[in-house]
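K.L.:
Got a predicted structure plus its sequence, pasted below:
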Amino acid sequence: MEAVFSVLVGVFFSVAIYLMLSRHSVRVLLGVAILGNAVNLLLFAAGRLTRAVPPIISANEDVLAPSAANPLPQALILTAIVISFCFFCFLLVLVWRAFRELKTDDTNEMRAAEPQREPLPPLGY
């Protein structure tokens, strides 16, 4: 099961990087969302994938069973899901506003905020 998750995490990371290197802001937005999911799957796979024993301490035990899944990555994943969703919503509004103002989603054409390039003075005397 870990091998399947490892391959899936690798595919998600490579697709996310490919999309984030694009010129179009919608593809960059999707790449960021996929990257967040890849990190969540990586954390999930790092916490021992097992269906045998859930990470619950029963009433007659004092400690967690050694064969149980690690509960810490699961808590980290819940936090990461909330953070990545908020970041995705912020980027979605940012891309939508940029498209509405500039009428393009091409990041190379979004140069309105940059100062105009002035010609350099001559180098010689």
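P.N.:
Received, thanks. Not measured: the values here are computed from a predicted model.
K.L.:
Going by C-alpha atoms from here, please, whenever you check contacts or count neighbours.
P.N.:
Fine.
K.L.:
the longest helix in this structure is where?
P.N.:
For the chain, the helix reaching the highest residue count under DSSP state H is reported as helix 71-102.
K.L.:
Run through the neighbouring helices and strands of it.
P.N.:
helix 25-46 (3 or more Cα pairs under 8 Å, 6 or more residues apart in numbering; DSSP states H and E).
K.L.:
Quick check: the nearest residue to V28 once chain neighbours are set aside vs C86, distance?
P.N.:
Nearest non-adjacent residue to V28, counting by Cα to Cα, 6 or more residues apart in numbering: M20, 4.2 Å away. Here M20 is placed at a distance of 18 Å from C86 (Cα to Cα, to the nearest Å).
K.L.:
Comparison target below:
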Amino acid sequence: MIDLLASRIYYLVAFSLLGVGTYMMIGNQNLVKKVIGMNIFQTGIFLFFIVTAFVEGGSPPLLTAPEPHVSPLPHVLILTAIVVGVSLTAVALGLIVRIYNEYGTLNEEAIQKVTTDE
């Protein structure tokens, strides 16, 4: 059992990151902490994809390389997802700055209270 957990430690870390990120997005009322939770969740997804793409004894996919080959597709997808994640974070933080300038708080409940009173 211990050997199985030790060989799958990256999966445990990935799912732990997914859990922490989900908890931060749902459990916090602060908008900046929600964005941080979203980034932690994304990191868990990135780690999961990279871990599942690992091939023991794999080589680069060249014509002269022996079997088995490692697919470069998951790595390319993760690079693209990192760029999209950074862009999403920048837009979210820009919106948070505008929300703070408008309402003077980053607490989600306070913002909802102000918007329902108007």
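P.N.:
All right, it came through fine. Predicted, not measured: the structure shown is a model, and the values here were computed from it.
K.L.:
quick revisit: the longest helix of the first structure vs the second structure, average distance?
P.N.:
Mean deviation of helix 71-102 of the first structure relative to the second structure after superposition (mean Cα distance after the TM-score superposition for the first structure): 0.9 Å.
K.L.:
out of M20 and C86 of the first structure, which sits in the busier spot?
P.N.:
Set M20 of the first structure next to C86 and count neighbours by other Cα atoms under 10 Å: M20 wins out with 21 against 12.
K.L.:
Which residue in the second structure aligns with the more buried one?
P.N.:
By TM-score structural alignment, M20 of the first structure lines up with M25 in the second structure.
K.L.:
Over to L30 of the first structure?
P.N.:
In the second structure, L30 of the first structure lands on I36 (TM-score structural alignment).
K.L.:
contacting residues for its match?
P.N.:
21, 24 (Cα atoms under 8 Å, 6 or more residues apart in numbering).
K.L.:
can you check V83 of the second structure too?
P.N.:
Applying Cα under 8 Å, 6+ apart, no residues qualify as near V83 of the second structure.
K.L.:
Give me the buried positions along stretch 63-79 of the second structure.
P.N.:
By neighbour count with 16 or more other Cα atoms under 10 Å, stretch 63-79 of the second structure contains the buried residues 70, 74, 78.
K.L.:
Surely the match of M20 of the first structure and K33 touch.
P.N.:
Yes. The pair M25 of the second structure and K33 qualifies as a contact (Cα atoms under 8 Å) at a distance of 7.3 Å.
K.L.:
Cool, thanks, signing off.
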